[in-house]
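> Fold the following and give me the result.
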Amino acid sequence: MTQALAFPVPNALGNIDQYVQAVNRYPLLTDEQEHSLALRLKHDNDLDAARQLVLSHLRLVVSIARNYLGYGLPHADLIQEGNVGLMKAVKRFDPDRGVRLVSFAMHWIKAEIHEYIVRNWRMVKIATTKAQRKLFFNLRSMKGDVASLSPEDVEGIAAKLGVKPEEVVEMETRFAGGEVAIDRSHDDDDDRAAPIDWLADESAEPVEVLEAAETERLHDEGLRGALASLDERSRAIVQRRWLVEDNPATLHELAAEYGVSAERIRQIEVKAMQKMKLALSA
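Predicted coordinates:
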């Protein structure tokens, strides 16, 4: 049996610096310890195991939240939202997948922080689609040190992120205009531009590299194998209906292309998804 770890419940802390110092003192888990705790949570609903998993990864949330300080939102609030994502990740974590919690939790932590930022910035009112949100969170790092984007830069970024060139220009204008958070009090006379120049290049983060590697592995070994089990037409239908980020094909579009009814396309799709599910669970 894995040796129990000392994870005392933290006392009330006076400020964010004390909190950061406190969470950095929690011990990191070995692979064996993490697996044992996750199994206890999964099979026995052991809340103490869940607590240890969360506490041992609080420093990860602090590290991720620090990368979003450029939005001018309180570090403590970013951490709080990230902790919510961490708890969701712990609840959904499956130790039998062979993935460390640190890479699995990245998505959930960032998703909660992103949602918090979106809710609290007027600047992102145009970011109503997945592609536009990707533009919001990536434009500054893609722009680099360039003072203003050239028409060629705009076209390139728009093509890479799947948005219109006008949206790239509008978002850049909003960044430069310095709009403020919507939760600002009505009597606040501070007209300073909101900072956003310090967005981190997430591609260089070790945890991001781990997450990307795991995603690639799952896609290669799982999804590719499941797709390979389908016939050519079924595979094409699934790919165009579910595996494209923007503008997936409709049943009627595919029906016209294959010369069958939309209902027939739906039947092929359902059968293909069932076959893929069986392949993935094998």
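> For the rest of this, base every contact and every neighbour count on C-alpha atoms.
OK.
> Could you look up the SS state of Val102?
helix (DSSP: H, G, I helix; E, B strand; the rest coil).
> Let me see the contact set for it.
Residues in contact with Val102, defined by CA atoms under 8 Å, 6 or more residues apart in numbering, are His57, Leu60, Val207.
> Check which element follows the helix or strand encompassing Val209 along the chain.
Following DSSP states H and E, one finds Val209 within helix 206-218. Counting by DSSP H and E, the next helix or strand C-terminal to helix 206-218 is helix 224-228.
> which residues touch that next one?
So helix 224-228 is contacted by Arg235, Lys275, Met276, Lys277, Ala279, Leu280 (CA under 8 Å, 6+ apart).
> circling back: buried stuff in the helix holding Val209?
Val207, Glu208, Leu210, Glu211, Glu214 (16 or more other CA atoms under 10 Å).
> need the contact list for the residue nearest to Pro27 when sequence neighbours are not counted.
Spatial nearest neighbour of Pro27, chain neighbours left out: Ser56 (6.1 Å); criterion: CA to CA, 6 or more residues apart in numbering. Residues near Ser56 by CA under 8 Å, 6+ apart: Val23, Tyr26, Pro27, Leu28, Leu29.
> out of those residues, which are buried?
Val23, Tyr26, Leu28.
> To compare with the earlier structure, here is another sequence to fold:
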Amino acid sequence: MAKKTTSKTTKTSVKKPVANSVAKKPVEKKASGGAVPKVKPKSVVAEIVEASHPEEINPSVEADKAYAVSSEELEIDDSPVEESKALAVSDTNKSIASTDPLAMYLNEIRRYKVLSREEEMALAKKYFESKDPHAAEALVKSNLRFVVKVAADYSKFGAKMIDLIQEGNVGLMHAVREFNPYKGARLITYAVWWIRGYIQEYLMRQYSMVRIGTTQNQRKLFYQLQKEKDALDAMGIEPNAALISSRLGIPEDEVRDMAMRMSGRDVSLDRPVDDEGTTSLGDLQKSRDDEPLDENLARLEQLEILREKIEEIRPELSERELIILDERILNDDPLTLQEIGEKHGITREAVRQMEARVLKKIKAKMDEAAD
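Down below sits the predicted model:
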């Protein structure tokens, strides 16, 4: 019997989890038979993230810093998790890794390399010429952070941020497939229209006031009905379905139906999209800053024509005029007249005159295209 007791005591001491007071519990006698039941030792399971691994510390906050998007905008639940007192973990140095899908996604894309302009252009040309899927993947991954920023502009419309990002990513992938790197623009300049367009289309599908926007007339009404009402109000005319129908060329019953649906909307058109309150969902109806996708794409096609015509006049330009074209007119970060003059040893006025000549040639090409 002594051997049996010694054996059990040794076995229990091997399993003691944290403190001696816990380890003594298994050797307490229970039943009258004198047998000591096997007790499974208690244990505390926790993943401690050390301060030496900054990429895993509070991913939602760190990701927000990386994209300049606040956690409030992204609606990330980053409330602290209660930790075991026995672990005595400091809130300032360690945290439990978040399992929020959005936080996990932001933490993941933060690991992707942001390409330099030269690297991006090289990959874009490679994909354009060979359709290499690896090149396309690298281009998409390097711009995923930008999609988050664009999606954040629409996050206050009530849709889930992760869904907006997903739609924006689809727009980004479409842009990568269609992008022509030889037109002179950067990928993101081209892609932003597709990213915004896909997100806007998603919002139109989500809300009851825009789910009906499936026909050409319905879409036109969604974007222009409020603008027409405002215009009539400004002229002192009472807006009515018959008048708006005449102005837009849309049947009166469709105008009335859209007006009724919008008056019973589940999301306010006045809800601000930015902290300054300068942009609202209703602004999507006004084709000034946030134009409908079709109008955005039409504008994009015009830019493509412009770039084609610019390429056509290149052989006609002098060496210095080409410098003006590339370093000032087409450059995303154009040099000033003074900077170009100092760089190439010419006066500021000479640079201005050459720029005027180049712009005049471009305009002439565009006029030919219009004819």
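> Now the TM-score, please.
With the length set by TM-score structural alignment, normalised by the length of structure 1, the two chains reach a TM-score of 0.51; 198 aligned residues with a CA RMSD of 4.6 Å.
> Would you state the helices of the stretch 201-350 of structure 2 in chain order?
Taking DSSP state H, counting those that start in this stretch, the helices of the stretch 201-350 of structure 2 run over residues 216-234, 241-248, 252-263, 293-313, 319-324, 337-344, 348-370.
> ok, Glu355 of structure 2 touching Ile324?
Yes: counting by CA atoms under 8 Å, Glu355 of structure 2 does reach Ile324; the two are 6.1 Å apart.
> More neighbours: the two, which one.
Ile324 (25 against 21; other CA atoms under 10 Å).
> tell me what whatever helix or strand Tyr105 of structure 2 lives in is packed against?
Secondary structure assignment for Tyr105 of structure 2, by DSSP H and E: helix 101-109. Under the contact definition 3 or more CA pairs under 8 Å, 6 or more residues apart in numbering; DSSP states H and E, helix 101-109 of structure 2 sits against helix 59-67, helix 161-178.
> let's see it at 10 Å
When contacts are defined as 3 or more CA pairs under 10 Å, 6 or more residues apart in numbering; DSSP states H and E, helix 101-109 of structure 2 sits against helix 59-67, helix 71-74, helix 144-152, helix 161-178.
> matching residues in structure 1 for the third one?
With TM-score structural alignment applied, helix 144-152 of structure 2 matches the range 58-66 in structure 1.
> Phe222 of structure 2 matches what in structure 1?
Using TM-score structural alignment, Phe222 of structure 2 lines up with Phe136 in structure 1.
> can I assume that match is in contact with Glu172?
Yes: counting by CA atoms under 10 Å, Phe136 of structure 1 does reach Glu172; the two are 9.0 Å apart.
> re the thing from before, the match of helix 144-152 of structure 2 vs structure 2, average distance?
Overlaying structure 2 shows stretch 58-66 of structure 1 at a mean distance of 2.7 Å from the equivalent residues (mean CA distance after the TM-score superposition for structure 1).
> which residues are in contact with that stretch?
Contact partners of stretch 58-66 of structure 1, identified using CA atoms under 10 Å, 6 or more residues apart in numbering, comprise 19-26, 28, 74-87, 102, 105-106, 109-110, 113, 199-200, 202, 205, 207.
> Weed out the non-buried ones from those residues.
19-20, 23-24, 26, 28, 75-76, 78-87, 102, 105-106, 109-110, 113, 199-200, 207.
> on that earlier part again, could you dump the contacts of Val102 of structure 1 to a markdown table with distance to Arg40 of structure 1?
Below are these laid out as a markdown table (distance: CA to CA, whole Å):
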| residue | distance to Arg40 of structure 1 |
| --- | --- |
| His57 | 17 |
| Leu60 | 22 |
| Val207 | 25 |
